[in-house]
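**Q** Predicted model follows, preceded by the sequence.
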Amino acid sequence: MEKNLILVINPGSTSTKVALFKDKEMLSTTSIQHDSKELIKYNKIIDQLDYRMSMLNDAIESYGLNLSSLRAVVGRGGMLKSIESGTYLINDRVIEDLLEAKRGEHASNLGALMAKRISDPLNIPAFIVDPVVVDEMNDIARISGMKEIERTSIFHALNHKAVARVVSEKLGRPYQDLNLIIAHLGGGVSVAAHGKGRVIDVNNALDGDGPMSPERSGTVPLGPLYTMCFSNEYSLKDIKRKNYGAGGLVSYLGTSNAKEVLKMIDNNDSYAKLIMDAMCYQISKEIGAISTVLKGRVDAIVLTGGLAHNPYITRYITESVSWISTVHVYPGEDEMSALNEGALRILNHEEQVKLYE
């Protein structure tokens, strides 16, 4: 059988990760670092496209990659409209929506655009896989309590779905037959109820819903918040920053680095321990709350993401929630492999490619 060569492109805020796969084997990978002083010159993230493409092409040339043998290119999906889980062909509608950035600017918006620029001259398909806007929520989960505001699904969909497949294989049962709670623990935290192959409820990991995280505030009491908003002491930008980027561990301890916080705890810093425990407490509380969505019938709880490398954090959460179901720990998030495998499922005819409309 002919091997599938696939190029994967994953733009981040200050880097662009690139990897070449032969089927599931990663042949090479690199992370192109972008100078923040250079990036600041661009008013919008989309304006970085030519700059990043130039550096990507230089990297491809320096590594001597033979693009003519590629069967597909995969880019990290961005802030599109809400869509169901799956692998999508990058069509004109995808490009149009990402260029307009109507649903928000994010470095991941560049992924599909860069993949399409590589694939078009080669006349091969380009895909995105499970972007952050995957939305499979039940209608009842969308009700917020304030009619003007609807709860929305923005979460670490790529890693959630990839880990769900791994767990289902370990349990020897199809994902579509399982009830799982998956908690992605990273700079942001998303805790989701996976009911029979669908993410039927999840906190919005971007806009302040759910538990605090290393750099996000999570849900906070509204009364004090809107008093702050109208105090004339803070701009809208300030408030957004307190929610996203300067919230959570950063707000209390001045760092989003969990390893630094653990060093503080090892040095008998009781305040650092209180704040770290509070984050673990809130994550555990979210897992307990979302177990009610599955009516307590939970086949497994899964802890994943970068913070899941940390035994202090996983031990605290496991001790708090293991009465609900068995806890499985899968540290990290292998986004490059997850993107590659999404394309492979299409090339191997295991799934039907989806169209963004």
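**A** That came through fine.
**Q** make it CA atoms for all contacts and neighbour counts henceforth
**A** Fine.
**Q** Need the nearest residue in space to the spatially most central residue of the chain, chain neighbours excluded.
**A** For the chain, His156 is the residue whose C-alpha lies nearest the centre (C-alpha atoms, centre = their mean; 2.8 Å). Distances taken as C-alpha to C-alpha, 6 or more residues apart in numbering put Val132 closest to His156, at 5.6 Å, once the chain neighbours are dropped.
**Q** try it against this one:
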Amino acid sequence: MSTPVLLLNCGSSSIKYKVIDADSEAVIASGIIQRIGEESGTLDHKLESETVHVDRGFPNHARALTYLVRVFNAHGPDLDTIRAVGHRTVHGGEAFRSTVVIDDAVLEKLKELSPLAPLHNPPGIAGIEAAREALPDVPHVAIFDTAFFATLPPEAYTYAVPVDLAKAHGIRKYGFHGTSHSFVSRKAAEFLGRDYGNLKQIVCHLGNGASISAIDNGVAVETSMGLTPLAGLVMGTRSGDVDPGLHAFLGRELGMDLGEVDNLLNKKSGMLGLAGVTDFRDLNELIEEGDEAAALALDVYCHRLISFIGAYIAVLGGVDVISFTAGVGENDSLVRSKVVGRLAGVGAILDEQANQARARDARVISTPESPITVLVVPTNEELAMARETKAAIS
């Protein structure tokens, strides 16, 4: 049996996609359309036996997806075989606590939720509308970044702001990267041969965007991102947690408006603001050259992460497994060494040789006698989306 599903991840100026057989879980095709809305864009379409590259302008998401249909028709796979389309949807608010099949009512509700994620939901909605028009005869499914964290207890998701204001405008912690945190935590339990419902886990999703979660016996109880993906850890261009008074300070002292402050904290801060780079390979080169700003940036990054891990161990009342995932988490042994090296006092003992080894599969990087097991677990959000999509149409 075969259940090919098309998975779309629409950003403000890009569309990433994969076709996965949700039964065999094999990747049939993948690709990315970049620089949507600019005069010159690109499309890269990869099949097992062929790679197609196109240089052309894509004025909007609808035109980009229309052209993608042409590429599928010319090079494969056959769109007539697609059983469903799964859409990565960043913010489901309180309305969507699990994956849903998209209809007009769902789409309208997503538009209502756009103020909660103004940078992410609008392009996602544009992608959904364009894909439903291009592929009208198959179900379309929304997979929410926030859904995994719908289990957060009230004491974790409630902000100390006026209750009426919070209720009226949906102001609370939602959490993001939920698809990755769910996939990695389940994969960790499977890899260790342990019962998912009987493990205390911390998952560190460290990519250009970064977040951390506490999972108690299969239930998410805390996470670092909040109302928006800006909160929590230091990220590639995002500041993570800062004093909320910074907004007023920048407005009062520098005359910056809210849009300028938002842009500063989302796009010009984090590792970019501290060291001038976002790629940790570049950061490590700068550190090796003696760049003090780069060294401090790494220390700040690791200090913030260690602080969250310590807090989450307290929230969980202990931890069995700590997993590192995503681009930095999977590939930067220095970050893992600096972080786990500081956790020896709570029971995480690093095997430095295992930490330095490179592998594509899940692996243990703690010593056999370490009370806390430390893992590197490659994430696979598209596979998780394929599974969610299959379950929704079943």
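**A** All right, it came through fine. Since this is a predicted model, take the numbers as computed values, not measurements.
**Q** before we move on, back to that, the residue nearest to the centre of the first structure -> the second structure?
**A** Counting by TM-score structural alignment, His156 of the first structure lines up with His177 in the second structure.
**Q** on that earlier part again, pull the contacting residues for the residue nearest to the centre of the first structure.
**A** Going by C-alpha atoms under 8 Å, 6 or more residues apart in numbering, His156 of the first structure touches Pro131, Val132, His184, Ser190, Ala205.
**Q** Could you report the distance from it to Asn268 of the first structure?
**A** 34 Å (C-alpha to C-alpha, to the nearest Å).
**Q** Same question for Glu333 of the first structure.
**A** 31 Å.
**Q** Between those two, which is the more surrounded one?
**A** A count of neighbours by other C-alpha atoms under 10 Å puts Glu333 above the other of Glu333 of the first structure and Asn268, at 21 against 11.
**Q** Touching, the more buried one and Asn159? I think so.
**A** Yes. Contact criterion C-alpha atoms under 8 Å: Glu333 of the first structure and Asn159 qualify, at 5.9 Å.
**Q** Between those two, which contacts overlap?
**A** Counting by C-alpha under 8 Å, 6+ apart, the residues touching both Glu333 of the first structure and Asn159 are Gly305.
**Q** The residue mapped onto Ala74 of the second structure from the first structure: neighbouring residues, count only.
**A** Ala74 of the second structure maps onto Ser62 of the first structure when the alignment is built from TM-score structural alignment. Ser62 of the first structure is flanked by 9 other residues according to other C-alpha under 10 Å.
**Q** what about the aligned partner of Ser108 of the first structure in the second structure, helix or strand, and which?
**A** Residue pairing (TM-score structural alignment): Ser108 of the first structure is matched to Gly124 of the second structure. Secondary structure from DSSP states H and E places Gly124 of the second structure in helix 121-134.
**Q** any idea how far Ser190 of the first structure is from Asp23 of the first structure?
**A** The value you get for Asp23 of the first structure to Ser190 of the first structure, if C-alpha to C-alpha is used, is 30 Å.
**Q** can you check Leu222 of the first structure too?
**A** 21 Å.
**Q** neighbour count winner among the two?
**A** Neighbour count, other C-alpha under 10 Å: between Leu222 of the first structure and Ser190, Ser190 has more, with 27 against 9.
**Q** sec struct for the equivalent of that one over in the second structure, please.
**A** Taking TM-score structural alignment as the criterion, the aligned counterpart of Ser190 of the first structure in the second structure is Ser211. Counting by DSSP: H, G, I helix; E, B strand; the rest coil, the backbone at Ser211 of the second structure sits in strand.
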